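Asker: Based on what follows, work out the 3D shape:
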Amino acid sequence: MSRLDTRIETPRLLLRVQREEDFPYFAELQADEEACRYIGGTSPRAAAWRKFLQMPGAWVLQGFGMFAVIEKSSGEWIGNIGPWQPEGWPGTEIGWALRRAAWGKGYGVEAASAAMDWAFDTLGWSNVIHSIDPENLASQELARRLGSRNLGPGKLPAPFEEVPIDIWGQSREEWFARKQPK
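Answerer: The predicted structure follows:
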């Protein structure tokens, strides 16, 4: 089975490689000022298409990328969540971006938890990070709910080197210890 066929199911979500039919939802996300506030700002539809192609390209070249997150009850694409490590990135990241309609439903924790399990188990990662703008309180809360902690300021590669970020993260051991019944 090819990694391009990877599917992860959670109680409410399906995580899979992005498909062309997901683009209208992605374009909606990329046009939403509030949803894109901390991830580089909005993009017009043509630029959103080029960004959209990054994830399938990462899957082909690296064998992983952020998952398309599909809400089972509606069948709609609600965002991208998962492993991400572009050239020069400060670490092995589990990142996220969700359409505003999906906010506040616990989908971020549900999908990111499944993606972290997959990254540790399948990719063999020893730790994960989350690159978070210091003003992005919602992403900081999601990182906390995953058990990550603020490891301090970080630096992204060009052309994002001036964007302030804090690196949040945890080790494989911390992740699995937290999941053990007490």
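
Asker: can we go C-alpha only for contacts and neighbour counts from here?
Answerer: OK.

Asker: tell me which element residue 150 falls in.
Answerer: Under the criterion DSSP states H and E, the helix or strand holding residue 150 is strand 149-154.

Asker: Also residue 41?
Answerer: For residue 41, there is no helix or strand it lies in under DSSP H and E.

Asker: thought it was touching residue 29?
Answerer: No. Judged on CA atoms under 8 Å, residue 41 makes no contact with residue 29 at a distance of 10.4 Å.

Asker: So for those two, which residue has more residues nearby?
Answerer: Neighbour totals were compared for residue 41 and residue 29, and residue 29 leads with 23 against 13 (other CA atoms under 10 Å).

Asker: Surely the more buried one is in contact with residue 101?
Answerer: No. Judged on CA under 8 Å, residue 29 makes no contact with residue 101 at a distance of 9.7 Å.

Asker: quick one: contacts of the helix or strand hosting residue 120?
Answerer: Residue 120 is part of helix 107-121, with elements assigned from DSSP H and E. Defining contact as CA atoms under 8 Å, 6 or more residues apart in numbering, one finds that helix 107-121 is touched by 8, 10, 13, 15, 67, 69, 81-83, 94-96, 98, 125-128, 142, 145-146, 172.

Asker: What subset of those residues is buried?
Answerer: 13, 15, 67, 69, 81-83, 94-96, 98, 125, 127-128, 142, 146, 172 (16 or more other CA atoms under 10 Å).

Asker: Residue 89: neighbouring residues, count only.
Answerer: Summarising burial for residue 89: neighbours were counted as other CA under 10 Å, giving 15.

Asker: Proceed likewise with the subsequent sequence, for comparison:
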Amino acid sequence: MELLNLEISTDRLLLEPVSQKYKQCIFREFTQEITTYMHPRSPKTISETEFFISESLLEMQNEDNLIVVILKKDSQEFLGCSGIHELNTKYPAAGIWLKKSAHGNGYGLEAIAALKKWAEDNLDYEYLIYPVDRANIPSRKIPEKLGGQVFREYEQMNLSGNILHLVEYRIPKKGLGARD
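Answerer: Model (predicted):
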């Protein structure tokens, strides 16, 4: 796999590997409000964002994780980030965040569906794991629309010190019980 040159295109979106070119957008848009239901916290300095991007690039070079920026195809507007972690396992984990102004447009489902399709074509896995906070109803709709079923629920402290009430979905690979 050549993850650093990957490009995934959908009707409205372009997913490409995260890069330092997007550090200002990520730093500006990955706010405390956006991270409310997420494990990471918003960066306090631009150097934290630069470090995240550098680490993501190393993880992609090692083919451990795929981290992409989500762009509107027509305008190249930055919408957020998404990814699949632990690529070389039977149960990789998918995740996403979108900037506040991009919420409610179906971009999350479109991006995760595209990553799921990429995974089906490129990875040897049984199902994608999709953890989401129980209270984050819009994000819960993403795995549900992709045939995901709740596998387990648990609590976890995020990096901001808040307790997340996580619902972990299993999204099956096409042909293994998926409702496509």
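
Asker: Any idea what the TM-score is?
Answerer: The pair, once superposed, lands on a TM-score of 0.83 when counted by TM-score structural alignment, normalised by the length of the second structure; 175 aligned residues with a CA RMSD of 2.9 Å.

Asker: Filter the buried ones among the contacts of helix 107-121 of the first structure down to the ones in helices?
Answerer: Of these, the ones assigned to helices by DSSP state H are 142, 172.

Asker: Just the ones of the buried ones among the contacts of helix 107-121 of the first structure in strands?
Answerer: Among those, the subset assigned to strands under DSSP state E consists of 13, 15, 67, 69, 81-83, 94-96, 98, 127-128.

Asker: a markdown table please, covering those and showing distance to residue 135 of the first structure.
Answerer: Putting those into a markdown table (distance: CA to CA, whole Å) gives the following:
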| residue | distance to residue 135 of the first structure |
| --- | --- |
| 13 | 28 |
| 15 | 28 |
| 67 | 25 |
| 69 | 25 |
| 81 | 20 |
| 82 | 22 |
| 83 | 22 |
| 94 | 19 |
| 95 | 16 |
| 96 | 16 |
| 98 | 17 |
| 127 | 24 |
| 128 | 21 |
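
Asker: Among the residues you listed, find me the one that's closest to residue 137 of the first structure.
Answerer: Taking CA to CA as the measure, residue 96 is the one of those closest to residue 137 of the first structure, at 13.8 Å.

Asker: Would you agree the closest one is in contact with residue 82?
Answerer: Yes. The pair residue 96 of the first structure / residue 82 is scored as a contact, 6.6 Å apart, by CA under 8 Å.

Asker: so what sits against both of these two?
Answerer: Listed contacts common to residue 96 of the first structure and residue 82 are 66, 112; contacts here mean CA under 8 Å, 6+ apart.

Asker: Now do the contacts for residue 131 of the first structure.
Answerer: For residue 131 of the first structure, the residues meeting the contact criterion (CA under 8 Å, 6+ apart) are 93, 95, 154, 165-168.

Asker: if I look at it, how far off is residue 22 of the first structure?
Answerer: From residue 131 of the first structure over to residue 22 of the first structure the distance is 25 Å, taken as CA to CA, to the nearest Å.

Asker: for residue 35 of the first structure, same thing?
Answerer: Using CA to CA, which is the criterion applied here, residue 35 of the first structure is 17 Å from residue 22 of the first structure.

Asker: How about residue 83 of the first structure?
Answerer: From residue 83 of the first structure across to residue 22 of the first structure, the span is 18 Å (CA to CA).

Asker: Over to residue 169 of the first structure?
Answerer: Relative to residue 22 of the first structure, residue 169 of the first structure is positioned 29 Å away (CA to CA).

Asker: So the two - more neighbours on which side?
Answerer: Between residue 169 of the first structure and residue 22, counted using other CA under 10 Å, residue 169 has the larger neighbour count: 26 against 17.

Asker: Work out for me the element residue 79 of the first structure sits within.
Answerer: Under the criterion DSSP H and E, the helix or strand holding residue 79 of the first structure is strand 77-84.

Asker: Can you report how many residues neighbour residue 39 of the first structure?
Answerer: As a measure of burial, residue 39 of the first structure has 16 neighbours, counting by other CA under 10 Å.

Asker: hang on, I meant residue 21 of the first structure
Answerer: Applying the criterion other CA under 10 Å, we find 10 residues in the vicinity of residue 21 of the first structure.

Asker: Is it in a helix, a strand, or coil?
Answerer: helix (DSSP: H, G, I helix; E, B strand; the rest coil).

Asker: helices or strands up against the strand holding residue 150 of the first structure?
Answerer: strand 165-171 (3 or more CA pairs under 8 Å, 6 or more residues apart in numbering; DSSP states H and E).
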